[in-house]
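Undergrad: got a predicted structure here, sequence first:
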Amino acid sequence: MHALRTAFILGLVLVPLAGGARASAATYTTETIEVWVTAPNSNLIYTRVVRPVPALYPGQQFPALIAIPGGTGAGAPIAGNPLYRNLAASGFVVVAFNPEGRGSGAAGNLMSQGAEDCNGFIHQDDLKAVIEYTAGLASVDVSNIGVETASLGIAIGAGALGRYPALPVAYLVDQEGPHDNRVITFYDKGNEVAVCNHYSTVTDPSPANVAFWAEREAVRYIGAYPGRYLRMQAQTDHAQGAAYFRHTIEMIDAATQPAYGGTGSAAWTRVNGSDIGNAVNAVYTYGVPSTYPTWVTGKLADHPGLNITYDKEMAGVTTSVGGLAAPASPQPMPTRSARANTPASYAIATIALALAAAVIISNARRRRA
């Protein structure tokens, strides 16, 4: 792996006070580094990492999130997204990468070696290498690494985590990922299209087409993933439209352990976050709406940043007891040298002093009276 360059930003994180109060915003100073991670086939994978500057927080370790975009696009630009940069500034190591053959060549989006694989085994192996690289970073809490996928990115995420269940990934957040070839090609919706030049296996049942999709159907692999699995799903799917839920129900049922009625290995499963209130480790019956979980209202796009909220929530889940998620230990806070004396902090301090002075004056007047 070869580092390319480093840039610095400032981000905000709330500092808890005694009694549960919250004070002014403080900062983790973050840096962005670019490295080339070696894939199992020896190709170099362009990878970007946004993290609290290790030199400023010596000895501190942070949860890590590896983010994978939807479709078949480049992933490295995620490192420039303000939502993910703010996540890093709140105390995360955020990692994004371009699977083989992807990248425009522009700054921040360099092309990885190798050929386009349409989220198949080669791209899944790229994720494996990036996970192993992330786990080796001194500032990463190796017990708290998560993967977040959007849409077709689940083919990479579930494929890698199911094929390599020993990878140190504590949780997977899946945003409305299409789980089989019928959903990926929109066959179920009646407007089928070729994806990566392949139609569904219903339209083309040839052995070659079946083999192609076998690498890319997340539902085949999610059952072997032993970590925690959160599926995000809104009332109106970003791709399949309103009231389409087969993919979500079949993925949850495939991930959940047999003890709860599923067929999988996941330590913990749930549809949507704690704000929605669905049961942990629940399974559902497709075609029987009365058994369905509660969906996010409208579309996921109506709730910008909800994925980040759920990422943080999953990073704080250590066990599931009686259906309740127990919080993990608090994240380490910035050292004094990293806390910003922002205008907001001065304003809050001034208000506090003014209130204290008012109380003193009021008490003095009452004594004179």
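TA: On my side now, so go ahead. Numbering: from 1, shown residues only.

Undergrad: C-alpha from now on. contacts and neighbour counts both.
TA: Fine.

Undergrad: can you pull the contacts of the residue lying closest to residue 27 once chain neighbours are set aside?
TA: Leaving aside its chain neighbours, residue 27 sits nearest to residue 12 (4.6 Å; criterion: C-alpha to C-alpha, 6 or more residues apart in numbering). Listed by C-alpha atoms under 8 Å, 6 or more residues apart in numbering, the contact set of residue 12 reads 25-28, 86, 89-90.

Undergrad: redo those residues as JSON lines? Include neighbour count, secondary structure and distance to residue 49.
TA: Below are the contacts of residue 12 laid out as JSON lines (neighbours: other C-alpha atoms under 10 Å; DSSP: H, G, I helix; E, B strand; the rest coil; distance: C-alpha to C-alpha, whole Å):
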{"residue": "25", "neighbour count": "17", "secondary structure": "strand", "distance to residue 49": "23"}
{"residue": "26", "neighbour count": "25", "secondary structure": "strand", "distance to residue 49": "21"}
{"residue": "27", "neighbour count": "26", "secondary structure": "strand", "distance to residue 49": "18"}
{"residue": "28", "neighbour count": "28", "secondary structure": "strand", "distance to residue 49": "15"}
{"residue": "86", "neighbour count": "21", "secondary structure": "helix", "distance to residue 49": "13"}
{"residue": "89", "neighbour count": "26", "secondary structure": "helix", "distance to residue 49": "12"}
{"residue": "90", "neighbour count": "25", "secondary structure": "coil", "distance to residue 49": "15"}
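
Undergrad: also this one, for the comparison:
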Amino acid sequence: MALPIGVAIGRRNEGGGGVNYALPPADGILIDKPNEVIVARHQGSVYAFALSCPHQNTVLRWLADEGRFQCPKHKSRYQPDGTFISGRATRNMDRLLIRRDGATVVVDVDHVFESDKDPAAWSAAVVKVQDSALGTGWEWRVGARWANLRASRPSGEVSMRGFSLLFVTLFPWSVAAQVRPADTLFQVERYLDYETVQSPRISPDGNVVVFGRRAVDKMKDSWETSLWIMNADGSNLRFLLKGADPVWSADGTRIAFLAPGEPGGNQIFVRYMDAEGAVSQVTRVEQTPSDIRWAPDGRSIGFAMVVPSAPDWNVRLPAPPAGATWTRAPRVVDKLHSRADGRGWLVNGYTHLFVVPSTGGTPRQVTTGTWNVGARGIGLPGSVGWDWMPDGRSLVVDGNDDPDADRQRQVSNIYAVDLETLTRRRLTPSKGNWTNPIVSPDGKVIAFLGFSFTKQTYRVSDLYTMPATGGAATLRSQGFDRTPSQLVWALDNSGLYFVADDRGVSNLYLAPTSGPIRPLTTGIHMLTAPSVSKKGTAVVVRTHFYAPPDVVKIDLKKPSQLVPLTQMNADLLGGAKLGEVEEIWYRSADGTRVQGWIVKPPSFTPDRKWPLILEIHGGPHGMYNVGFNPMYQNFAANGFVTLYTNPRGSTGYGTDFGNAIDQAYPSVDYDDLMAGVDSVIGRGYVDEKQMYVTGCSGGGVLSSWVIAHTNRFAAAAVRCPVTNWMSFAGTSDIPLFGFNWFDKPYWEDPKPWLEHSTIFHVGKVKTPTLLMTGELDLRTPMGQTEEYFAALKVLGVPTAMVRFEGEYHGTGSKPSNWMRTQVYMMEWFRRYGTNGTIP
């Protein structure tokens, strides 16, 4: 990302070392050579740095084409927030103490913080500007100069608190950031070379990292995952083997992983991490194992697997004549949840835990009965939350052994299972959604997530601990109002590390066993999949607006420093022009504050009109975030401004915000979306005759709702929608989810079901509408699209239905279909652009 560069002379405070600067209204770099200060605004934060390199004391340069700082002597490079990237420096740029005073930032040039000597102060030396930082009398406007802000200020020279600041700008703060020079745009063909990383796992001794590397197989039109290995400093990166989901043994001598094997499907394998590198297949089972965990002593491996059972109902028929070919027997279905999107018909049976010797052998089933291990919040099998006790004699697991569990939504318990007697004991006494137990290293405490039973559609999960023997639970996330996930115990039993979504970002947190939760990282990024070594170093997956997922390392003693270990897409993006992303906050119709982001074309200038795409997320309880998104960058490359937001119903903003659409979906979320569009229009660069709306799943619900309630959009692409809540509840793979949206079933009170079904508002639609759904979709089945398509055809509204081969829910799991989705949408939008000026 290239940022604007400004040059200025600050004004010192009387009697002190502070230098005053105007709080910048847009991302950019300000260099004040006389005072030896760099001021940078980057992704919603303002930083101040000493002008010199922390290693050689030479004056740093700003590389506008790369969006990076560099030392001209030894070529060390740094991010706009001062974070070290590469070179001989090995530490971050020196930050200066900075504070905000109204519309001014005050930099204390006498207090320099070095990241390795005072990491806490280094991390704290930042001013956040993303949440109305200018106070009630100001508002951000893209492209606006200080004189055009709501508070009156003279042009050119700004007078504040008796001092003046003279800007001599090379590129004003107010000018939109210029794109880096590049050869090509992010067109759809680049997606074929796109890669991601997943499940990084650091060895217990902290010396080696194994992770999954996911890339496109262009010949098979699929995604393939292989395991790669590197040193913990990122060096000696190399291919290890085909497989996924690596897990280290406690002594670090082996990894277990999943890979295709005999007699079919994924099986458990073990690789010895010595020079020989022998690999052995541990399981040879008919069903697919999952959720593998090493026993503490390394002698066995536990896993989850479905245990098939015969149907309860069999009928007797005469035997067919010799050589006859009769029709296959019918499928007898007696469970509410019998299919799963992405899988098809589920094996009739129950999911249980097994233990197998780590050298191979016959798995031993350790949970039994007509119940499922693993929490099933929406009724379908997913990951199983379970953990070994340190002595290896018992384990804890989530699940629901109620005979009526198939009709219970968001109900799960935590059980202790004795591996000798195979008896189980329920540890959570109250009804609720209790999940993901994890045992402390000393075996004394069990941490878990959940909440007491509620019929509400959304509720933040809290973090609890309880004695390993059971008993009263202690709430550890009081006042946090965000859902912790991916829990990892500190090795000294002092607390739990976790990540949590919060207003579009995800960071690493620590929940001490005594004291409040505190953030360990604060960046504008998404961090996931933490893995912690005995040395106190962690690896996570990190992504942000301009960087696809990569592995980074964190020293938990100095968590503000994130050290990149991989750059999987450096070759792909090195020559690409990327669209700039701007975070916005705006007010909805009733005053509710809503967060969103604007992605602009690489050639964006604010003095012309641009077509706008409103992209709506699904869920509906989900969160759009600051991670890299190929869809938005492809829209930008094709000349579209994209707005994506988190309307009410979204996660990451607390229970009340997420639950605002309970039994009222769609409703206020529509208001939030339209207010976001108005906010972008108010910036002056949107062509209101070339606005388009799209979204998948819950986004399909809302995009079909939008075009029934406004004609402001020139065209729509409604992807994998729910259009009729009644038929959805009976044909989707998640029927309880459908019934839970309303207080009463439709046979008792059909009115709300009809009012919130977009099919019953279709008569008001005038917008040309493209419908797109996977042929195999079991989540929002094709019938939902067909009903809406037929109605639009009868109404005479321009429409087309695109049915994607080989796709379950969504239209982009196969690389070629992802490209088709993009091309079909943009071609439809161009077809119905009012003046044909879309690039």
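TA: It's in. Small disclaimer: the values here were computed from a predicted structure and weren't measured.

Undergrad: picking up where we left off before, make sure the residue nearest to residue 27 of structure 1 is indeed in a helix.
TA: No. Assignment of residue 12 of structure 1 by DSSP: H, G, I helix; E, B strand; the rest coil gives strand, placing it outside any helix.

Undergrad: now the contacts of residue 12 of structure 1 as a markdown table including distance to residue 68 of structure 1?
TA: Output for the contacts of residue 12 of structure 1, formatted as a markdown table (distance: C-alpha to C-alpha, whole Å):
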| residue | distance to residue 68 of structure 1 |
| --- | --- |
| 25 | 29 |
| 26 | 29 |
| 27 | 26 |
| 28 | 24 |
| 86 | 17 |
| 89 | 19 |
| 90 | 20 |
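
Undergrad: quick check: of the residues you listed, which lies closest to residue 58 of structure 1?
TA: Residue 58 of structure 1 lies nearest to residue 28 out of those, by C-alpha to C-alpha, at 12.5 Å.

Undergrad: if I look at the residue lying closest to the closest one once chain neighbours are set aside, how far off is residue 8 of structure 1?
TA: Leaving out its chain neighbours, the residue that sits closest to residue 28 of structure 1 by C-alpha to C-alpha, 6+ apart is residue 89, at 5.1 Å. Per C-alpha to C-alpha, to the nearest Å, residue 89 of structure 1 is found 11 Å from residue 8 of structure 1.

Undergrad: quick check: neighbours shared by those two?
TA: Residues touching both residue 89 of structure 1 and residue 8 (C-alpha under 8 Å, 6+ apart): 29-30.

Undergrad: who are the contact partners of the residue most central in space within structure 1?
TA: Nearest residue to the geometric centre of structure 1 (C-alpha atoms, centre = their mean): residue 148, 2.8 Å. Contact analysis of residue 148 of structure 1 by C-alpha under 8 Å, 6+ apart lists 65-68, 157, 172-175, 311.

Undergrad: what's the burial count for the counterpart of residue 624 of structure 2 in structure 1?
TA: When structure 1 is aligned by TM-score structural alignment, the residue opposite residue 624 of structure 2 is residue 76. Neighbours of residue 76 of structure 1 under the rule other C-alpha atoms under 10 Å: 27.

Undergrad: what's the answer for residue 345 of structure 1, then?
TA: 15.

Undergrad: test my guess that it contacts residue 24.
TA: Yes. At 5.1 Å, residue 345 of structure 1 and residue 24 qualify as touching, with contact defined as C-alpha atoms under 8 Å.

Undergrad: residue 570 of structure 2: neighbour count?
TA: 12.

Undergrad: relative to residue 632 of structure 2, how far out is residue 797 of structure 2?
TA: For residue 797 of structure 2, the distance to residue 632 of structure 2 - C-alpha to C-alpha - is 28 Å.

Undergrad: of those two, who's got more company?
TA: Using other C-alpha under 10 Å as the criterion, residue 797 of structure 2 and residue 632 rank with residue 632 on top: 27 against 16.

Undergrad: mind checking what secondary structure residue 301 of structure 2 has?
TA: Applying three-state DSSP: residue 301 of structure 2 is strand.

Undergrad: neighbours of it, how many?
TA: Using other C-alpha under 10 Å, residue 301 of structure 2 has 24 neighbouring residues.

Undergrad: aligned to it, what sits in structure 1?
TA: When structure 1 is aligned by TM-score structural alignment, no residue sits opposite residue 301 of structure 2.

Undergrad: quick one: the helices in the stretch 251-369 of structure 1?
TA: Along the stretch 251-369 of structure 1, the segments classed as helices by DSSP state H, counting those that start in this stretch run 306-315, 343-368.

Undergrad: what's the closest non-adjacent residue to the aligned residue in structure 2 for the residue nearest to the centre of structure 1?
TA: Residue pairing (TM-score structural alignment): residue 148 of structure 1 is matched to residue 694 of structure 2. Once flanking residues are discounted, residue 694 of structure 2 sits nearest to residue 717: 4.7 Å by C-alpha to C-alpha, 6+ apart.

Undergrad: can you tell me which residues contact that neighbour?
TA: Residue 717 of structure 2 makes contacts with 692-695, 703, 769-772, 825, 828, as judged by C-alpha under 8 Å, 6+ apart.

Undergrad: now do 7 Å
TA: Contacts for residue 717 of structure 2 (C-alpha atoms under 7 Å, 6 or more residues apart in numbering) come out as 693-694, 769-771, 825.

Undergrad: how many neighbours does the closest residue to residue 394 of structure 2 other than its chain neighbours have?
TA: Distances taken as C-alpha to C-alpha, 6+ apart place residue 418 nearest to residue 394 of structure 2, at 4.5 Å, with adjacent residues excluded. Here the number of neighbours of residue 418 of structure 2 (other C-alpha under 10 Å) works out to 17.

Undergrad: ok, now residue 230 of structure 1?
TA: Look at residue 230 of structure 1: counted by other C-alpha under 10 Å, it has 23 neighbours.

Undergrad: quick one: map it onto structure 2.
TA: Structural correspondence for residue 230 of structure 1 with respect to structure 2 (TM-score structural alignment): residue 770.
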